[in-house]
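A.B. asks: sequence and predicted structure below; questions after.
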Amino acid sequence: MIRSFDYDAAQRRLDVEFVSGRRYFYLDVPEREVEAMRRATSKGGFFNRRIRDRYRFERG
């Protein structure tokens, strides 16, 4: 589901690239959420539970 992700702490922006090639930028994501995502066994599962539908986003 998720090919890669990166976090800009200064902007609190989580950049997610999906295996489909689509990119989304999730805004105002706390750093603690991203750290938890990095530790998660299933990045896609974590994303679905804790990021998707909780934070505003822009399509890249």
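C.D. replies: Right, received. Where do you want to start?
A.B. asks: hey, let's count contacts and neighbours off CA atoms from now on
C.D. replies: Noted.
A.B. asks: scan this protein for its longest helix.
C.D. replies: Secondary structure of the chain per DSSP state H: the longest helix is helix 31-39.
A.B. asks: just the buried positions in that helix, please.
C.D. replies: Glu31, Val34, Met37 (16 or more other Cα atoms under 10 Å).
A.B. asks: put this next to the previous one:
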Amino acid sequence: MNLKKVNSSMVYAIGYDLKSKTLEVVFRSGKAWAYKEVPKKVYQEFLKSESIGSYMRENIIDCYPSYPIRR
């Protein structure tokens, strides 16, 4: 999965796999998480949001099944 660096104090980079609807998020802490069943629209809104961290807390964390990953 290709990751895109983002301008955020919380998130370093994000990536999305359309086929599996999986969103990957690499945090500035170095930890990475995968979020399953994320619609493409949510990923697109996430990329365009004014605050990546706020969007993530309000629309992704605790909204989709997730698990830690190694990168």
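C.D. replies: Cool, got the structure. Here the structure is a predicted model, which is why all the values come from computation and not from measurement.
A.B. asks: circling back: what span of the second structure lines up against the longest helix of the first structure?
C.D. replies: Aligning helix 31-39 of the first structure against the second structure (TM-score structural alignment) gives residues 40-48.
A.B. asks: the matching stretch vs the first structure, mean deviation?
C.D. replies: Stretch 40-48 of the second structure, aligned to the first structure and superposed, deviates on average by 0.5 Å (mean Cα distance after the TM-score superposition for the first structure).
A.B. asks: tell me where the second structure has helices.
C.D. replies: Under DSSP H, the second structure gives helices at 40-48, 52-59.
A.B. asks: between these, which gets nearest to Ser29 of the second structure?
C.D. replies: helix 52-59 (13.3 Å; Cα to Cα).
A.B. asks: for that closest one, which positions count as buried?
C.D. replies: Ile52, Gly53, Tyr55, Met56.
A.B. asks: Ile51 of the first structure: neighbour count?
C.D. replies: 18 (other Cα atoms under 10 Å).
A.B. asks: and for Ile69 of the second structure?
C.D. replies: 12.
A.B. asks: my read: it touches Ala34, true?
C.D. replies: Yes. In this structure, Ile69 of the second structure is within contact of Ala34 by Cα atoms under 8 Å, at 6.5 Å.
A.B. asks: show me what Pro68 of the second structure lines up with in the first structure.
C.D. replies: Looks like Pro68 of the second structure aligns to Arg59 there (TM-score structural alignment).
A.B. asks: contacting residues for the most far-flung residue of the second structure relative to its centre?
C.D. replies: Centroid-distance maximum for the second structure: Lys19 at 15.7 Å, with Cα atoms, centre = their mean. For Lys19 of the second structure, no residue counts as a contact, taking Cα atoms under 8 Å, 6 or more residues apart in numbering as the criterion.
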